[in-house]
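**Q** coords below, sequence missing:
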């Protein structure tokens, strides 16, 4: 929450995360109409220690 001390206004913020398995990612994206869904370990497609450990998901929407 952010509280404006001058006015007393309260702004609420929220965030949530959902973890998916690789197969769940593929299934969700395929059901949404994506094709050729690929899960990569980095932006260059192979493990790269100079990049974060975030997953890269690539798909094509016809």
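**A** Noted; the coordinates are in hand. All of these numbers come straight from a predicted model, not from anything done at the bench.

**Q** going forward, measure contacts between C-alpha atoms and count neighbours the same way
**A** Noted.

**Q** for residue 29, helix, strand, or coil?
**A** Here residue 29 is recorded as helix under DSSP: H, G, I helix; E, B strand; the rest coil.

**Q** and it, what does it touch?
**A** Residue 29 makes contacts with 35, 37, 59, as judged by Cα atoms under 8 Å, 6 or more residues apart in numbering.

**Q** is it true that the second one touches residue 30?
**A** I take that to be residue 37. Yes - between residue 37 and residue 30 there is a contact at 7.4 Å, judged by Cα atoms under 8 Å.

**Q** tell me the buried residues in the strand or helix carrying residue 26?
**A** Residue 26 belongs to helix 22-31 when elements are defined using DSSP states H and E. Neighbour counts over helix 22-31 (16 or more other Cα atoms under 10 Å) mark 25-26, 29-30 as buried.

**Q** check it against this one:
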């Protein structure tokens, strides 16, 4: 529900700023594609990098 309200707000804001409905829709689609990229591709890679870093710290503890 929040994402729908956010999309409607961004659409309203872009129309108020003078963008046409077509350009505003294209911008919303682009925002959605970026969100999908970040949530499904980039976040798992960041988790793997963080786990490797934590593992390296734990195994290289020289105390």
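**A** Okay, I see it. Computed from a predicted model, the values in this text were never measured in an experiment.

**Q** TM-score of the superposition?
**A** For this chain pair, the superposition-based TM-score is 0.35 by TM-score structural alignment, normalised by the length of the first structure; 31 aligned residues with a Cα RMSD of 2.6 Å.

**Q** just the closest of the contacts of residue 29 of the first structure to residue 3 of the first structure, please.
**A** Closest approach to residue 3 of the first structure among the contacts of residue 29 of the first structure (Cα to Cα): residue 59, at 40.9 Å.

**Q** still on that earlier bit, greatest separation within the buried residues of helix 22-31 of the first structure: which pair is it?
**A** Farthest apart among those by Cα to Cα are 25 and 30. That separation is 8.5 Å.

**Q** flag every buried residue along the host helix or strand of residue 5 of the second structure.
**A** Per DSSP H and E: residue 5 of the second structure is located in helix 2-16. Going by neighbour count (16+ other Cα under 10 Å), the buried part of helix 2-16 of the second structure is 7, 10-11, 14-15.

**Q** redo these as a markdown table? Include distance to residue 32 of the second structure.
**A** Formatted as a markdown table, the buried residues of helix 2-16 of the second structure follow (distance: Cα to Cα, whole Å):
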| residue | distance to residue 32 of the second structure |
| --- | --- |
| 7 | 10 |
| 10 | 12 |
| 11 | 13 |
| 14 | 15 |
| 15 | 18 |
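
**Q** any idea which of those residues is the one closest to residue 35 of the second structure?
**A** The closest of the buried residues of helix 2-16 of the second structure, once distances to residue 35 of the second structure are taken by Cα to Cα, is residue 7, at 12.6 Å.
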